[in-house]
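*Asks:* Build the 3D model from these lines:
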Amino acid sequence: MRFIVLGAAAGGGFPQWNCACGNCRLVREGDPRLRPRTQSSLAVELANGEWLLINASPDILRQIAATPALHPRRGPRDSPIMAVLLTSGEVDHVGGLLSLRERQPLALRATPRVLRVLDRNSIFGALDRRHVRREALHLEEEWSLPGLRLRLFAVPGKAPLYLEHEAGAAEDTVAVELTSPEGRRAYYIPGCHQVTPELRSRIEGAALLLFDGTVWTDDELCEAGVGEKTGRRMGHQPLSGTDGSLAALAWLGVERRVLVHINNTNPLLMDGSEARQHAEAAGWEVAEDGLELTW
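*Replies:* You can find the predicted model right below:
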């Protein structure tokens, strides 16, 4: 089975259109230590050669164009993408749905709460329900696809900014557990506010972990002069420090560890940076767009 990281950046991408932080300025100048990244999304190959998308970022058309495995191949109007799974209602996870409106048969699955959010916004009616089937996937409910079983499960997080006026729910931030017929497990967790003992126990022994790498330090945006919110206020545990996610995930028996959903301010983005060296010494890879992972 094959995974392709379509987009490795957090919301806004890298460089972010309205940002002149050190990272964004240098990547625009062509600094070879930094490479652009689009917004977070993952493609998973199924046993029948079709593909599942996990999240549909606003950059989805660029991502599909850059990924030959996702190009039409069976006729003049076709796609090997058979389903989209959403892990939240965040704009950077659902915005790309509007670009998948060309009457292509798809299954669209998400928690009941996220589907209700889509139902309340009439613009998502552009996804013709005669072709795009919306199907609820409840927490811990198994979904079987060719050569793959998966579940959504809740992780600590927060509601999208545009829903913060409403009461939060466990379904606001979920992760994906993927299991092969041989019992090998992979986890996709692009957002996580806190690594809990329960989460550690769940992912112990996994073959692959793709995990939230949004910020290196909690006050990173403030220090860069581009925002007032901390990482935790945005729903993301910082990576560094004794109370960071790298420390919380240390010593787990996971075969391969990859950081995704990386904010444009994160020093991890720079090859050779102190943060990159620290993460790599701890056994982590930093994802780039197009990274392929075999299972």
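
*Asks:* all contacts plus neighbour counts: C-alpha atoms, from now on.
*Replies:* Noted.

*Asks:* Now do the helices in the stretch 1-150 of the chain.
*Replies:* Here the stretch 1-150 of the chain has its helices, by DSSP state H, counting those that start in this stretch, at 22-28, 60-65, 91-94, 112-120.

*Asks:* Go through the first one and flag the buried ones.
*Replies:* Right, the one you point to is helix 22-28. Within helix 22-28, the residues scored as buried using 16 or more other C-alpha atoms under 10 Å are 23-24, 26-27.

*Asks:* Need the residues that contact that helix.
*Replies:* 14-16, 19, 34-36, 224, 264-267, 269-270 (C-alpha atoms under 8 Å, 6 or more residues apart in numbering).

*Asks:* As JSON lines, those residues with neighbour count would be great.
*Replies:* As requested, the contacts of helix 22-28 are arranged in JSON lines below (neighbours: other C-alpha atoms under 10 Å):
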{"residue": "F14", "neighbour count": "26"}
{"residue": "P15", "neighbour count": "24"}
{"residue": "Q16", "neighbour count": "22"}
{"residue": "C19", "neighbour count": "16"}
{"residue": "L34", "neighbour count": "21"}
{"residue": "R35", "neighbour count": "19"}
{"residue": "P36", "neighbour count": "20"}
{"residue": "A224", "neighbour count": "15"}
{"residue": "N264", "neighbour count": "27"}
{"residue": "T265", "neighbour count": "27"}
{"residue": "N266", "neighbour count": "21"}
{"residue": "P267", "neighbour count": "21"}
{"residue": "L269", "neighbour count": "25"}
{"residue": "M270", "neighbour count": "20"}
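
*Asks:* To compare with the earlier structure, here is another sequence to fold:
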Amino acid sequence: MKVLLLGTAAGGGFPQWNCACRMCAAGLPARTQDCVAISADGTGWYLVNASPDIRAQILSAPQLAAGPGPRDTPLRGALLTDAELDHALGLTMLREGTDLQVWAPQAVSGALRTDFPVREIVSRYGDWQWHDAAGTFPVGGLSVTAFPVSDKKPKYVRSTADGPWVVAYRISDPAGGSMVYAPCLKTWPDGFDELIEDASCVILDGTFYSPDEMSGATAKGVASGAQRAMGHIPIAGPDGSLAQIARHPGKRWVYTHLNNTNPILDPDSAQYKEVLAAGAEAPPDGTVIEI
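*Replies:* As a prediction, this is how the structure comes out:
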């Protein structure tokens, strides 16, 4: 199985267009918004989330280049972890794609029919097939298990439908190897240890380094409680993901969905050195992981 990190930043990307905070002004390497592509054979590829940057991400990845026919593409479909705009807006950029397959939790699929009617929009361009992401199901020669992690709804959603509204995916290759993709974790949920138990690689929510990171990072102060309410477990601290990683040695740990305020965006920072020392990493856009 091949995993291509198309984008590794949180919503808004890095640097963020309307921000002059210390990190955005530091001249560090840019990152596009969170999205990966997976393939069992290196020929057919499936997106996991579809970011607003998807066009640039596809064009920057030789693996996803169109061809050999004039309208051929190796993209076969997409899986959505949630209905957040930074994970679903890119679907509109794929509207020219015919016969794409999309998997999403039932509540997410419903929101994309009513609150943000992307399903209706793209249906005017091609015959997409939508599937419920629940339990374990096959995707392009891989086995995918959806694991509910949160009932946090996007701000734009008015629906009162039961969740899950956010899932993680465990993706396994019958030939051997598996990875877990969890870019949005509010907490370290019950059952998550079992989900990742024998996974070769875990791609994890790295939105914030600390629980009070956004306070003072911009002109508008943000309380730590409000930051946690955004639905992202911090990396550091006794309740952070780094403490959990220590209990699972021997895996490849990758942080993604990095907010523009996160100090680990600076590879020379003390915070990133701490992440590396713990056995984790935050690789750049374009990284290929072979499992």
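
*Asks:* Out of the helices of the stretch 1-150 of the first structure, flag the one nearest P80 of the first structure.
*Replies:* helix 60-65 (10.8 Å; C-alpha to C-alpha).

*Asks:* State the span of the second structure onto which that closest one is aligned.
*Replies:* Using TM-score structural alignment, the residues of the second structure aligned to helix 60-65 of the first structure are 54-59.

*Asks:* again with stretch 273-288 of the first structure
*Replies:* Using TM-score structural alignment, stretch 273-288 of the first structure pairs with 269-284 in the second structure.

*Asks:* Do me a favour and get the end-to-end distance for the matching stretch?
*Replies:* 15 Å (C-alpha to C-alpha, to the nearest Å).

*Asks:* what does stretch 214-234 of the second structure give?
*Replies:* End-to-end distance (C-alpha to C-alpha), stretch 214-234 of the second structure: 11 Å.

*Asks:* Tell me how far it lies from the chain's centre.
*Replies:* 20 Å (C-alpha atoms, centre = their mean, to the nearest Å).

*Asks:* Kindly report the same for stretch 60-70 of the second structure.
*Replies:* For stretch 60-70 of the second structure - counting by C-alpha atoms, centre = their mean - the centre lies 22 Å from the chain centre.

*Asks:* again, but for stretch 194-210 of the first structure
*Replies:* 16 Å.

*Asks:* Could you list the residues in contact with the match of helix 60-65 of the first structure?
*Replies:* By C-alpha under 8 Å, 6+ apart, stretch 54-59 of the second structure touches 6-7, 32, 64-65, 90, 93.

*Asks:* Tell me the most packed of these, by neighbour count.
*Replies:* Using other C-alpha atoms under 10 Å as the neighbour criterion, L6 leads these with 29 neighbours.

*Asks:* picking that back up, of the contacts of stretch 54-59 of the second structure, just say which sits nearest to G237 of the second structure.
*Replies:* Nearest to G237 of the second structure among the contacts of stretch 54-59 of the second structure, with distances taken as C-alpha to C-alpha, is G7, at 25.8 Å.

*Asks:* Count the neighbours of L246 of the first structure for me.
*Replies:* 23.

*Asks:* same deal with V139 of the second structure?
*Replies:* 21.

*Asks:* picking that back up, so which of the helices of the stretch 1-150 of the first structure gets nearest P238 of the first structure?
*Replies:* Comparing the helices of the stretch 1-150 of the first structure by C-alpha to C-alpha, helix 22-28 comes nearest, at 17.8 Å.

*Asks:* one step back: from the contacts of helix 22-28 of the first structure, pick the one nearest W284 of the first structure.
*Replies:* L269 (13.0 Å).

*Asks:* Could I get the contacting residues of the closest residue to that closest one other than its chain neighbours?
*Replies:* Nearest residue to L269 of the first structure in three dimensions, chain neighbours excluded: L34, at 6.2 Å (C-alpha to C-alpha, 6 or more residues apart in numbering). Residues in contact with L34 of the first structure (C-alpha under 8 Å, 6+ apart) are 23, 26-27, 269-271.

*Asks:* G177 of the second structure is in contact with A199, isn't it?
*Replies:* Yes - with contact defined as C-alpha atoms under 8 Å, G177 of the second structure counts as touching A199 (6.9 Å).

*Asks:* So which bits of stretch 243-256 of the second structure are buried?
*Replies:* So, applying 16+ other C-alpha under 10 Å, buried residues of stretch 243-256 of the second structure: 245, 251-256.

*Asks:* I misspoke; the intended subject was stretch 129-141 of the first structure.
*Replies:* So for stretch 129-141 of the first structure, counting by 16+ other C-alpha under 10 Å, buried means 129, 132, 134, 136-139.

*Asks:* Max pairwise distance over the buried residues of stretch 243-256 of the second structure: which two?
*Replies:* Among these, K251 and T256 lie farthest apart (C-alpha to C-alpha), at 15.8 Å.

*Asks:* could you pull out the strands for the first structure?
*Replies:* 2-7, 41-45, 51-54, 81-85, 106-110, 132-136, 143-145, 148-154, 174-179, 185-189, 208-212, 256-260, 284-286, 292-294 (DSSP state E).
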